[in-house]
Every structure is written in C-alpha cells, then in structure tokens.
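A.B. asks: Sharing a model prediction with you, sequence too.
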Amino acid sequence: MSDARSASEGGCTEYRGAVTEAGAEALVSGICFKTGPPRTLGVETEWLVHELRTPRLPVTPERLEAAYAALRAVPLGSALTVEPGGQLELSSPPAASLTECVSTVSADLDAVRAVLAGQGLCLVGAGHDPWHTPGRFLRERRYDALEQCLDRNGPAGRHMMCASASVQVCVDAGHEEPGPLGHVRRWWLAHQLGPVLVAAFASSPLVAGRPTGWRSTRQLHWAQIGPGRAGGPSLDGDPRAAWTRHVLDAPVMCVRREDGPWQVPDGLTFRDWIRSGLPRPPTREDLDYHLTTLFPPVRPRGHLELRMIDAQPGDDGWIVPLAVTAALFDDPEASETAYRAVKPLAERALTRPAPHNALWADAARSALADPELREAAVICFEAAVAALPRLGAGDEVTGAVAAHLDHYVRRGRCPADDLLDRVRGEEARVHGKDILT
C-alpha cells in the first residue's frame, strides 16, 4: 500500500476543477494500461519486524520508531516505506532485467537487516504475523479513514492493514497487439495464474499462534474485505473498459479535507460522487487518490501489479516468486505454457471476479493439496525453470526456483505446511523460539 502515501496525505492543498463522469472515464482508461514491449520488472517486498531474540514478544512503537529513524539515514536503491502496523516495505525501481532487480533489492535488504540487527530486530517473511494481534503503528488521517471504512465488514481489514505482508511483482502491461505478450492476454493470465501463485507460496496458516484452517490466511482476509475495495473487475471484454467501470463503481474510501478527520461515506461510489457533487464535487486529485484506495489482486497502474503472493520465509525467499512471475510473463514460450496450464482452471472462477470465487478460495484454503492447482503449478514452475536462463538469470536464481519446485510444488506442499508441521510436532520444544528462521 506504499504507493497510496502521497504528499497530499497530511492535508489537501487544493480542490479545483471538478471532474466529469466522461472525463473520469477517459483518465482511468488512459493511465491503467501503458502498452509496449515488456522491458522492465519490479518487486515490492513487505516484511514483518520482530524482536531478534524473542520474536513472540511484540515490538513496542518506540522500538520501531527508533529503528525506522536509523533506516532513514541509510542510502538505498529501493524506496523504503512503513505500513500501518509497522511492517516494512522495500519497493524496487523499475529494473531492465531480473538480475538487476534481484541485485538492487538484495543489497538494500542486506543494509536494512544490518541496521535492524543493531537495534535487536529482524525481518520476518510471512503472509500474516503468526504471533501478534493487529495493532496500528502509523497514526495518520488516511489510515484512520481506512480503518473506519474496513471495520464495516468486520475485523479482516485490520488484519490486512497491520499484520499482513506480501511479495508484489510488477510487470509491464504488454503489447497493444494480440499474442502471448499482448496486454489482453497478460491481464487474463495474471488473474488465472493468481490462484496458482497463492497456492504455491502460501505462508500464513496461523493467527495468534493457532492454525486458522487456511494456508493463506492473508488471502482469506483480503477476500473478506469485500469486492468493492479488494475485488477485481469482470474479465469479459476489453480490460480498459472493465477496469474503468470497476473504478467508478467502487466505493469511495474517504472525502479528504484540510482540517479535521476525513469523512468516510458509506456506500458512495465515485460515480455517485460525480453525479451528486456532494459533499463537494470530486476533482482529478480525488480520482487519483481513489485509485490508491483500491486493492484488487491485480492492479493496473500503467503496468500490472500482482498483489496476491504471501511474503516468503528466509532472507532470499522473495526471489522465487519474483523469478517465476517474470519468467511466465516475459518469456514467450513460458507464457504460452502457463496460459495453457491455467486455462482449465478458469471454469472454477466463472462465478465471481477474483478473488471472490471458488478457485481463489480453494487456493487460499488448500493450496497445492488441491490436485488441479498442483498440476498447473508443476507445469508453470517447470516452464519457469526452463525460461530463466533465456532471461539471463544466473544459476543461483534458477536453482532457487528449481528447489522450490522439488521441495514444495511436486509434493503438493507450500511454506505454510512447513510451519504447520513444526507447530504441531514441536510445540513444546520450540515454545518461545522463532520457528520462522
């Protein structure tokens, strides 16, 4: 969610020039897909921050503030931001290759870990904090409004804001023309491949130390937020038109103002806001801000942002979903293989848009214990392993993907299964120790 934090967050400088409905449609349609040959790649890695020696003890806000103050003095190639619950996010700059992206973020993570270790803290990769209940760290009007908005649908929103972490992979939208690397195919592939990525990288089976019955509890919470805020559009027809309709018909999170708390309307869509002009006419800046308050599993921001992958355990676990996604989107042969592998799954996703359908729910609950998801995942990972050398990936990255394929995918397992095994089988022995490292 770091992209949502802008200079206007502390106060709206101007509200001029009301946007019309036709103008809003043109603006959204014009910026959501910037087509052309796929050239760049990016990744956003979110991390939980735990005590280094006693990870089941919560980190105090004062400790987090001191750590982030120290990190702000460290020169990084990636953008460093803080999430509402104190999670740390590194967002890479657009990279010309997978190797460049991995190199930049790895160096930044090394620097961040060194500073945190000096503060007695560490980074932990998991889709949901396994031990601690959600608690707000950031006190800003944006997050006050978001919390009020999400609370209307239950506690899932607070879990998403304050206790979840992910690996978000950003790929170019693709060619305007049809074909394996065309933007229409890539948009469809992102949504149909999404459940396979959820299942292969599920890592969040615990809340407050207890199994939830879901391998990706993080994905469950996203679905519980509701389709208006965290859902995607229909995949029928033109992607630009579908996304534009979705944006204008999505509920407004807040109406910002200079002073005092921001107004949080209930059920007011952006289209309704334009038509009514109340409590004040919306502007282009309001539309831009509205776009940052929508959290679909695939978000078009000129490029495609894939948001469905749980954060991964281990210092370098994030590299595997980045490499797999890059291979399946940017290598034509692998992309065609992935398209054919996930096409049979599409029938299970016909009832409702992602992630509010049976396929996404099965991926979050059962992960690769689902036979069809497992079969598709094996094919996709094998294609990725074959494609990575063609994309210039080194042996270390290719080997990491191959190891994930052998250790998890072929066996119908995911990182969540390791955590569940260790909790169930070694609970007495590991009590009070960090079983995530």
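C.D. replies: On my side now, so go ahead.
A.B. asks: For the rest of this, base every contact and every neighbour count on C-alpha atoms.
C.D. replies: OK.
A.B. asks: The spatially most central residue of the chain in helix, strand or coil?
C.D. replies: Residue closest to the average C-alpha location in the chain (CA atoms, centre = their mean): Arg307, at 2.7 Å. Using DSSP: H, G, I helix; E, B strand; the rest coil, the secondary structure recorded for Arg307 is strand.
A.B. asks: want to compare, so here's the second one:
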Amino acid sequence: MTPLTESTAESHLLGICFKIGPPTLTGVEAEWFVHDARCPGLPVDPGRIAEALAALPDGPVPPDTPAPPDGQAPPVQPLPAETPLLPAGARLTREPGGQVELSSPPAEDPARCAEDLLRDQALLRTALATQGLRLTGTGTDPHPRERRMQLAQPRYQAMEKHFDRTGPWGRIMMCGTASVQVNVDAGTASGPHALADRWRLAHLLGPVLVAAFANSPLLDGRPTGHRSTRQLVWSRMDPSRTLAPSLDEDPREAYARYVLDAEVLCVRRPAGQPWTAPAGLTFRQWLRGAGERPPSAADLDYHRTTLFPPVRPRGHLELRMIDAQPGEGWLAPLALVTALLDDPVAADAARAALEPLGCPNGTRPPRTELWRRAATLALTDPQLRRATLACFGAADQALGRRPGAQRLRTALTDFAERYPARGRCPADDQLDALRAGADPVSQEPSR
C-alpha cells in the first residue's frame, strides 16, 4: 500500500470533491423531529420510533459497498439505523437526537426528485402515526427537553467528545437541530455552468436561504432573538469544520487545503475501541506523523464526512444552510435552488440581485455580518428582502420555462406570497403561536 502524503492527499481531494460535467442531477434531504402527536413537549421513547420505522415497506436494495484492499483501514460504517431504501428510492436515517431524515436518490429532474420524496414522506408519516407520533419540521426543537444521544455508534460518541471541549453547541447541533439540504451538480470547467461561478453563487445565495427559510426562533422553549437559531449554533462550533473555505481562489484547491487543515474529529479503530481523536490534531498534522498510525485514503474520505461548511462539495454541491420546514415545505427551497443554479438566465438575475449585498470574502460564512443579519433579522432586513424577492422572481420565471415544473412553481409561489412578499419567514409563525399561548409548531399538514 502506497503511503498517503500531503501531495497525494491533495491530488485525491482534487479529483473527488468536485465532479466536472453538465448539471443533470438533483437531490434533496429533508429532516424532521419526531414528537408525540398529543403531547409534543414530552420525550419520545426511541423504541416507539423504531417500532414505527420497522413497519415501513422496503424498496430497492442499495448497492453493496466494496471492501478496501488488504492492509487499508476498515470500510466506512453506514450511517446509524439506516434502513433499506423506501419504495420510491429514499434512504431513511435516524439521527443522534432521534430526528429522522429522508434522502432522495439523485434524479434527472427536480420535479421527479420531488414526486419521489413526497411518496416516501407519506409512507413515513403514516408509519409514525400508527405509534401516535408526528413529524415536526423546524430548525431547532422548540420544546425544552434533555439533549440525549439516542445512538451509540462510535462516530457520534467521538463527535460528542470533540464538540463538548468547546461548549454546548455541538451537542445542540446533533440532538436539537434539523435541516433541509439541496444537492446540485458541481458544474463544468467553463461556460454558463462553470464550477467556479456555481460555487460562488451558492455562497452568495446563502444569506437569502437562511433568511427566507428561517424556522428556528426557539431553543429550550424560549425565543433566542434569532429567527434562525440553528445558524447561531453552527456559527459557534469548531470553525475548522463549519466555516466556508476561501472564496477568492480555485474552489478545488481551496477546499483541498480546507480539508487537510480541519481538525480530525474521529480516528476509526477496531470494534470495541473508542474513535476519539487527540485534541487539536489536524489531518495535515496526521499526515506528518502526529497520529497513532499513518492515515489512509479511506481515513481521508471519512474525515471529509465530518466537515460541515455551508456548501459542502461531495462530488456535487450540498447546500446545508436551510432550516427544516414543516410538512412539504422542503419543496420551496428545492425549487428555488435548482431554478437559480441550473437556469443560466435565472443565475445571472440572482447574481445581479445578490452582488450588492457583498461577496462573503475575508470573514467566511457563516460568520459574516450579512449571515448574522440573515439569521437574526431575516426578511425584516430591507436589503435581504429586496434580494430575496428578486431571487424568487427569477426562479419563478425559470420554472415557467421548465416543462413539468408546475408543482414546484406552485410551491415556490405559495411560499413567496405567504412570507417574502410580507417580510416574514416561517419563524414568525412560531413566534406568533408562542405569543398566543399555542403549540409553536403545529401538526405536520398532510395532503
């Protein structure tokens, strides 16, 4: 086995983090809390969730993961409590605090992506209802409850140990937050879908996505002063893995350095041994001999999965800054992101609306002043509201040019009329309910 060096590690990253090619595929990951339907403030026994999920029908069998060559580190473990695929192809995952996530398979059309995930979401909703449970779409759990890890996988135990060194934020993130993530292709080497342009636009779009879809004004049952408390949580965690890389240079080279300079969160070891990593150890230092053993390419690939920048390149681009939405609310960010990134005319209109807000160079997202305004003020900020309305308008026109996109276009239009047009975001609904003495997060609507 050839030893991994800084040079070979950078070459490896340059080849796998951004897959170059015309944008053709779309994916979405939607996450929810699971609450008791009658008493949402009570803790839910994990056994009830497990029993409900066990009744879900299976879909196609996922492909096997090939074993590594002899002498390499053990294969990456699958995500905890990961089920076989559901009938429409979504993968269901249980998260550390009991949240559930549906991840769509890549689809050649955003409308098909949406239809498939809607089918599997309906099955999930029905299965949970048999146990008196409901899906709750919000960026932070609004109810005061103990943040208890429900999964004992060594990955999450190591994460807990790592984040506990610097305060409560990592534990809050793992057990008390939920999101929507939209996945789009990285782009081409040049032309209207150039990787560098899509990378920059995805970051420029970040404050609009934070503000428009802000849906986490509460923590431990109380208002935090932020409409997206989830963004506040991410901004206070380990900066080596939550900030964006430099946006002033080639995305591939900048991200390769970012990966190597991030602290190692866990070191995989044989069964029964903890995966805790030494405090302060970066992957670059590990390559230079600071670890207990030489790292492998498999270690590097696993290390990449423990990094959480606002836009994470995984071959494709994974936009991670969107709060979880109630019900089928994930349709609106899916529509907005895919329309603006994949339609060249809409992309140009979005850049024209976003550039006056300032490109997030120097201080990197999510710790720029603009991102803080988005998380705190959301669309009560006049500049963000103007940019948001322009982006929604450009996306609406793009969806009008795309055959078969009527459902996504309707979802986007309905959201725009309810929130951006009125200077509001979903967090304002929670705050209104709290002031009225009602449950801040209502039952997930069904259709």
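C.D. replies: Perfect, I can see it now. In this text the structure is predicted, and so the values were computed from the model without any measurement.
A.B. asks: Next up, the contacts around the alignment partner in structure 2 of the residue nearest to the centre of structure 1.
C.D. replies: Matched to structure 2 by TM-score structural alignment, Arg307 of structure 1 sits across from Arg320. For Arg320 of structure 2, the contacting residues are Ser179, Val180, Gln181, Val182, Phe308, Pro309, Pro310, Val311, Arg312, by CA atoms under 8 Å, 6 or more residues apart in numbering.
A.B. asks: how would you label the fourth one: helix, strand or coil?
C.D. replies: Three-state assignment for Val182 of structure 2 (three-state DSSP): strand.
A.B. asks: Span of stretch 338-350 of structure 1 from start to end?
C.D. replies: 19 Å (CA to CA, to the nearest Å).
A.B. asks: What residues of it count as buried?
C.D. replies: Ala338, Tyr339, Ala341, Val342, Leu345, Ala349 (16 or more other CA atoms under 10 Å).
A.B. asks: From those residues, pick the one nearest Arg186 of structure 1.
C.D. replies: Checking these against Arg186 of structure 1 with CA to CA, the nearest one is Tyr339 at 9.1 Å.
A.B. asks: which residue lines up with the closest one in structure 2?
C.D. replies: The alignment partner of Tyr339 of structure 1 in structure 2, by TM-score structural alignment, is Arg351.
A.B. asks: Am I right that its match sits in a helix?
C.D. replies: Yes. Counting by three-state DSSP, Arg351 of structure 2 is found in a helix.
A.B. asks: quick one, strands of the stretch 101-250 of structure 1?
C.D. replies: Assigned by DSSP state E, counting those that start in this stretch, the strands in the stretch 101-250 of structure 1 fall at 121-124, 166-171, 206-207, 210-211.
A.B. asks: what span of structure 2 lines up against the last one?
C.D. replies: Counting by TM-score structural alignment, strand 210-211 of structure 1 pairs with residues 222-223 of structure 2.
A.B. asks: What are the contacting residues of the matching stretch?
C.D. replies: Pro142, Pro217, Leu431.
A.B. asks: Which of the contacts of Arg320 of structure 2 has the largest number of neighbours?
C.D. replies: Val180 (28 neighbours; other CA atoms under 10 Å).
A.B. asks: how about it, what's its match in structure 1?
C.D. replies: Aligned partner of Val180 of structure 2 by TM-score structural alignment: Val167.
A.B. asks: roughly how far apart are its match and Asn153 of structure 1?
C.D. replies: Taking CA to CA as the measure, Val167 of structure 1 falls 25 Å from Asn153 of structure 1.
A.B. asks: Check Arg275 of structure 1 too.
C.D. replies: For Arg275 of structure 1 relative to Asn153 of structure 1 (CA to CA), the value is 26 Å.
A.B. asks: same thing with Ala349 of structure 1?
C.D. replies: With distances taken as CA to CA, Ala349 of structure 1 is found 23 Å from Asn153 of structure 1.
A.B. asks: Leu52 of structure 1 corresponds to which position in structure 2?
C.D. replies: That one, Leu52 of structure 1, aligns with Ala37 by TM-score structural alignment.
A.B. asks: can you check Ala67 of structure 1 too?
C.D. replies: Pairing criterion TM-score structural alignment: the partner of Ala67 of structure 1 within structure 2 is identified as Ala52.
A.B. asks: can you pull the contacts of the residue nearest to Thr229 of structure 2 when sequence neighbours are not counted?
C.D. replies: Of all residues not flanking Thr229 of structure 2 in the chain, Ser216 sits nearest, at 5.2 Å (CA to CA, 6 or more residues apart in numbering). Contact analysis of Ser216 of structure 2 by CA under 8 Å, 6+ apart lists Thr138, Gly139, Thr140, Asp141, Pro142, His226, Arg227, Ser228, Thr229, Arg230, Asp323, Ala427.
A.B. asks: and if you look at Pro43 of structure 2?
C.D. replies: Pro43 of structure 2 is in contact with His35, Asp36, Arg145, counting by CA under 8 Å, 6+ apart.
A.B. asks: Write the PyMOL selection for whichever of those residues are buried.
C.D. replies: The PyMOL selection below is limited to those of the contacts of Pro43 of structure 2 classed as buried (16+ other CA under 10 Å):
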select buried, resi 35+36
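A.B. asks: hang on, the earlier thing: most surrounded residue in the contacts of stretch 222-223 of structure 2?
C.D. replies: Going by other CA under 10 Å, Pro217 tops the contacts of stretch 222-223 of structure 2 with 29 neighbours.
A.B. asks: Count the neighbours of the residue nearest to that one when sequence neighbours are not counted for me.
C.D. replies: Closest residue to Pro217 of structure 2 apart from its sequence neighbours, by CA to CA, 6+ apart: Arg227 at 4.3 Å. Counted with other CA under 10 Å, the neighbours of Arg227 of structure 2 add up to 31.
A.B. asks: Nothing else from me, thank you.
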